[in-house]
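Undergrad: the following comprises the amino acid sequence and a computationally predicted model.
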Amino acid sequence: MLYNAYELQRTMMSGAAAWASVGAEMLSNPKLPMGYFGLGPVMASALDVFAHAAAPRGKPAFGIETVTVGGKTHPVTESIVLHRPFGNLLRFEHPGLPANAPKLLIVAPMSGHYATLLRGTVARMAESCEVYITDWADAKLVPASAGKFDLDDYIDYVIDFLDHIGPGAHMLAVCQPSVPAYAATAIMGAKRHPCRPATLTMMGGPIDTREAPTSVNDVAMQQPLSWFENNVVATVPQMYPGAGRRVYPGFLQLAGFMAMNLGSHMMSHYGMFKHMVAGDGDSADSTKAFYDEYRAVCDMTADFYLQTVEHVFQKHSLPKGEFVHRGEVIDLSGIRDTALLAVEGERDDISGIGQTRAALHLASHLPEKSKKYYLAEEVGHYGIFNGSKWRNRIAPVLEDWIAQHSRKSLKVVA
C-alpha cells in the first residue's frame, strides 16, 4: 500500500507540475503583456519553482564530456566495462592520461541516490586517474529472477570489480560504502589477493557510529530492526520490472534527508524564487541543477538496507570485530599493505567526526606510515566530495596519497 499510495501521489503531482510549467511559460512569454505587470513575474516564478519541485525525475547522466589538465582540454570517454544485475562498472578515461596513470575505483553509496551524485568526484579525479565507479542499479528495475542482493553481495561486487581492474588499483569509498569497502580490503588482504587495493580512502564513512553520533545514527538506534522492516520496507508495484521485490524506497530516504534540514531546503527554494523574480537566471539554474540531482532517487533492496541498519548502526559489528561475510568473521588484521586515508568534514551532520578515523585504529597490523587522517575544515558532508573545497583542498590530498603509495613501494608486515 505504501508504494502504491506514493505512485498515486506522484502521478497527481506530475500532472500539477506540467500545468504549472505551462502557466509559467505563458506568463513569461514576451508576447503576452501580463508577464510584465503587477503580479505576473511573481506568479511565473512561483509556478516555475513548484513545477521544478514536483516534476518526476529519472536517472541522471554523468555528462562529463571534457577535463582540462595543464591548460589543455581532453575529451572524456565513458564506458561500461563490466555488467552485473545490481550494478555496472563504469570507466572514465581521456587521451591526456599517461600510460602509467593510477587506476582508481570509486565506490558510490547505495543509499537512495544514483552514482551520479559523485559527478564532481569523478570529474576531478579523472584529471589524473583512470577512474572507475560502481553504478548501482535501481532495485525496482531489477527483475526478481536476478535474485537477492545483500551486504555480502555488495562486498562480493567490490571484490569482483577490483579483480576486473587488476593489480595495483586504488579505491575511494564515499560515505556508506566505507564499511563494505573496508571489509573487502580486509578479506582480500588476508587472502593475499593480487588485486587487493594499494590504497583505500574513506570519506565521511560510518566505520564506527559510536563516535560522535549524529541524528542519522540516533534514528537507527531508537527503533528495533523489526520497526524498520514493518514501517519503511515496501513491495515494488506491478508496473516495474522488479515487481514483488522488497525494497527500501528511495522516496523515503529522500524524505528523511529533506526533513533533517527542512529549513535550509525551504530557504534554497525561496532563494531560487527571488533569483527568478529578479531575472537572475544563472543563480536560479545552479539551485535547480543541485535539486535535479538531489531529488533523483532509487530504491535499494530490503536485505541490504536492513543488514546495513543492523550491523553498521545498531550492532557496530565492524569495529567490534564481529562483522561476518559469507559465514566467516572478517579479520581486520588482514589489512597489512593497503595504505589507508580517512577524510572527515568538520561540519558533517551525517557521519560525525571520528567515525571514519576509527578505521585507522582498527587496522592494527598496518604500519603507521601507511595511515593518514585529514580533517576538512568548514566542510559539510556533501562538500567532502563535491564543490570547490573538494576540488582544491581535498582532492590534492588524495592524489598525493595515491602517488606516495603504489603496490611496489609497500612492504608486507609479518
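TA: Happy to help now that I have it. Numbers count the residues shown, from 1 in each chain.

Undergrad: going forward, measure contacts between C-alpha atoms and count neighbours the same way
TA: OK.

Undergrad: in what helix or strand does V131 lie?
TA: For V131, the host element (DSSP states H and E) is strand 130-136.

Undergrad: cool, M110 as well?
TA: Judged by DSSP H and E, M110 forms part of no helix or strand.

Undergrad: from P249, how far off is it?
TA: 12 Å (Cα to Cα, to the nearest Å).

Undergrad: between those two, which contacts overlap?
TA: Here M110 and P249 have M300 as joint contacts, going by Cα atoms under 8 Å, 6 or more residues apart in numbering.

Undergrad: about what we covered before: how far off centre is the strand holding V131?
TA: Centroid displacement of strand 130-136 relative to its chain, using Cα atoms, centre = their mean, to the nearest Å, is 11 Å.

Undergrad: coming back round to it: look at M110 and P249 and report which has more neighbours.
TA: It is P249, of M110 and P249, that has more neighbours when counted by other Cα atoms under 10 Å, with 27 against 23.

Undergrad: I'd say that one and D299 touch.
TA: Yes. Counting by Cα atoms under 8 Å, D299 is a contact partner of P249 at 4.5 Å.

Undergrad: common neighbours of the two, please.
TA: Counting by Cα under 8 Å, 6+ apart, the residues touching both P249 and D299 are G112.

Undergrad: how about the helices in the stretch 201-350 of the chain?
TA: With DSSP state H, counting those that start in this stretch as the criterion, the stretch 201-350 of the chain has helices at 215-222, 225-231, 250-260, 262-277, 281-294, 302-308.

Undergrad: so which of these is nearest Y132?
TA: Evaluated over the helices of the stretch 201-350 of the chain, closeness to Y132 peaks at helix 281-294, with 20.1 Å, by Cα to Cα.

Undergrad: other SSEs contacting the closest one?
TA: helix 262-277 (3 or more Cα pairs under 8 Å, 6 or more residues apart in numbering; DSSP states H and E).

Undergrad: next one: the helix it packs on to chain centre, how far?
TA: Relative to where its chain is centred, helix 262-277 has its mean C-alpha point 24 Å off (Cα atoms, centre = their mean).

Undergrad: and the comparison structure, right after this:
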Amino acid sequence: MPPFAYELHEISHFALAPARAMTDFAQLWLKSPANPFSYTHVGKKMMATVELFERLTRRYGKPGFGFEATLVGGKPTPIVERVVWERPFCRLIRFERQFDGGDAPQQAKLLIVAPLSGHYATLLRGTVEAFLPFYDVYVTDWADAKTQPLSAGRFDLDDYIDYLVGVCGHLSKTHDGLDLHTLGVCQPAVPLFAAVALMEAEDSPHSPASMTLMGGPIDTRRSPTKVNKLAEERGCDWFKQHCISAVPLGYRGAGREVYPGFLQLAGFMGMNLDRHVNAHLELFNHLVEGDGDSAEKHREFYDEYLSVLDLTAEFYLQTVDTVFVRHRLPRGEMTHRGVKVNPAAIRRTALLTVEGENDDISGVGQTLAAHDLCVNLPDSMKANYLQEKVGHYGVFNGSRFRNQIVPRVLDFHAAGDTAAARMLSVV
C-alpha cells in the first residue's frame, strides 16, 4: 500500500463529517410527522437519498449477537452470553441457556469457529441461532487487530492453531461426559483441520468427537475461483507490498502492521459490484415506496456486511502463503512451529464436509479434499454434502442452510460411526 494509506482513509472519513451532520439534521426534518413535505413523493425521494448517503459513509461498529431466547424441546429458554475463555486476540463466547431447575437436557457442546477474514463473528449469527436448540454452543470472537496494542504481541496462523487447541482443551476439561463437536466456516477449515491433526498425533484426550468443515479452502487447486487464482498469480510478496499498512494514531493498536478490513471489504464488494449497486438501488425504491419490511432486511444485512475488522499482517500473509499460494496442507508440507501437520494421524475425529454448488469463494471440491487427506479415518466416520443452489453465504446462512444443511449436521453427529453416517454422503 502507498505510505500513509490508512491515514488517508481516516482523513477521508473525517472530511465527510460535516456532510453527515447535515444529513442527520435533514433526516430529522424529513421524517418528522409534523412536516407535510415528508408525505410527498419528492419528500420521500429526498429522505431516501439522505439515508443512502448516511449509510454509505457511516463507520459501522462491531455488532452484537442479540439473542434473548431460543426454543429447546419446544420451550422458550432465555440466553445469556458469557465469555468463558480469553486471550489477547480471541474471546470464547458461550450462549448459556437458562434452564429451570432440573429441566436442562444433556446436549453435546458445539464449538463454532468463526472466520478471521475481515468480518466479525456475528456474521455467523444465523449459524449460531440454528444450532442453539440442539447444543451448548460456543463461538470464537476474534479481536480487531487495530484494538490490540503492540504490547499484546504478534498473532499469526500458528497462534490461531494454538488458540483452537487451547479452546478444545478448555471445553474438554469440564469432564461432563458430553461430546465436543467443532464446526469451521470458510477460512477456519485449514487451521481447525491442522489443530485436530496435531491433537490426534499426540493422542490428546481433548480431540473433538467431530469436525464439520463448511465452504473451506482445504485445497484451492480444485475448482479454483477468481480469489484463488489471484492469490496464486500474485504471490505473497505482492500482497505484502500492496495490502499491508500500519494502524494510525488514535487506535490502541497504533503502529501495528495490519491487513485493513476496509481493503477486504472493497475486495468483496468489487467481486459482485453490480449486485451491491442494485441492492442499494432497491433500498432506495423500497424507501420511496414505503416498503418498510424489505428496507429493514436490507439494513440488517448491510449493517453486518459493512462491519469489518483488521487482521494482523503476519496472520494474513502466512495464511495467503500457506493456503492459497503454496497449498502446503494438501501437499503434505504444512508445519506448526516446526512440527509437521500429519492428517494421517486423524483416527478418532469424525469428518463432515459441506459445500455450496454456486460457491464463488471456495470452489466445489476444495473442502471435500479433506477426505483424501484423512487416509486412516474409517469411511464410516466421513461424509460430504453438496448443497444445491447456494453460494458461499448460503452454506452457513439462509433458508436452505436451516432446512437442509442443519438437519444433516445433526444426523451426522447422532450417527457417530454407524452406517447412518455413510448414507449422508452426497459426493
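TA: Good, I have the coordinates. Everything numeric in this text was worked out from a predicted model, so none of it was measured.

Undergrad: just give the TM-score of the two.
TA: For this chain pair, the superposition-based TM-score is 0.96 by TM-score structural alignment, normalised by the length of the first structure; 409 aligned residues with a Cα RMSD of 1.7 Å.

Undergrad: just to revisit the earlier point, residue range for the strand holding V131 of the first structure in the second structure?
TA: Strand 130-136 of the first structure corresponds to residues 136-142 of the second structure when matched by TM-score structural alignment.

Undergrad: same question for stretch 74-91 of the first structure.
TA: Under TM-score structural alignment, the match for stretch 74-91 of the first structure is residues 77-94.

Undergrad: what's the matching stretch in contact with?
TA: Here stretch 77-94 of the second structure has contacts from 67-71, 95-99, 136-145, 148, 152, 155, 167, 170, using Cα under 8 Å, 6+ apart.

Undergrad: can you rerun that using 7 Å?
TA: Stretch 77-94 of the second structure is touched from outside by 67-71, 95-99, 137-143, 152, with contacts defined as Cα atoms under 7 Å, 6 or more residues apart in numbering.

Undergrad: and the nearest residue to K191 of the first structure once chain neighbours are set aside, what does it touch?
TA: Leaving out its chain neighbours, the residue that sits closest to K191 of the first structure by Cα to Cα, 6 or more residues apart in numbering is G334, at 7.8 Å. Taking Cα under 7 Å, 6+ apart, we find G334 of the first structure in contact with A186, I187, G189, A190.

Undergrad: give the aligned equivalent of G334 of the first structure in the second structure.
TA: Mapped onto the second structure by TM-score structural alignment, G334 of the first structure lines up with A345.

Undergrad: can you check A16 of the first structure too?
TA: Using TM-score structural alignment, A16 of the first structure lines up with A19 in the second structure.

Undergrad: what do you get for Y374 of the first structure?
TA: By TM-score structural alignment, Y374 of the first structure lines up with Y385.

Undergrad: next, count neighbours for that match.
TA: The number of residues packed near Y385 of the second structure is 19, by other Cα under 10 Å.

Undergrad: tell me where the stretch 101-250 of the first structure has strands.
TA: All strands of the stretch 101-250 of the first structure, identified by DSSP state E, counting those that start in this stretch, fall at 103-107, 130-136, 170-174, 199-203, 234-235, 246-248.

Undergrad: then the stretch 1-150 of the second structure?
TA: With DSSP E, counting those that start in this stretch, the ranges of strands along the stretch 1-150 of the second structure come out as 69-72, 75-87, 90-97, 109-113, 136-142.

Undergrad: who's in contact with stretch 262-282 of the second structure?
TA: So stretch 262-282 of the second structure is contacted by G118, V308 (Cα under 7 Å, 6+ apart).

Undergrad: which residues of the first structure does it align to?
TA: Against the first structure, stretch 262-282 of the second structure falls on residues 251-271 (TM-score structural alignment).

Undergrad: kindly report the same for stretch 317-325 of the second structure.
TA: Against the first structure, stretch 317-325 of the second structure falls on residues 306-314 (TM-score structural alignment).

Undergrad: do a quick rundown of the strands in the stretch 301-427 of the second structure.
TA: Using DSSP E, counting those that start in this stretch, strands in the stretch 301-427 of the second structure cover 311-312, 335-336, 339-340, 350-356, 382-387.

Undergrad: redo those as JSON lines? Include distance to M47 of the second structure.
TA: As requested, the strands of the stretch 301-427 of the second structure are exported to JSON lines (distance: least, Cα to Cα, whole Å):
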{"stretch": "strand 311-312", "distance to M47 of the second structure": "36"}
{"stretch": "strand 335-336", "distance to M47 of the second structure": "54"}
{"stretch": "strand 339-340", "distance to M47 of the second structure": "59"}
{"stretch": "strand 350-356", "distance to M47 of the second structure": "39"}
{"stretch": "strand 382-387", "distance to M47 of the second structure": "41"}
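
Undergrad: looking at those strands, which is closest to Y60 of the second structure?
TA: Nearest of the strands of the stretch 301-427 of the second structure (Cα to Cα): strand 311-312, 16.7 Å.

Undergrad: on average, how far is that closest one from the matching bit in the first structure?
TA: Here the mean offset of strand 311-312 of the second structure against the first structure after fitting is 0.5 Å, by mean Cα distance after the TM-score superposition for the first structure.
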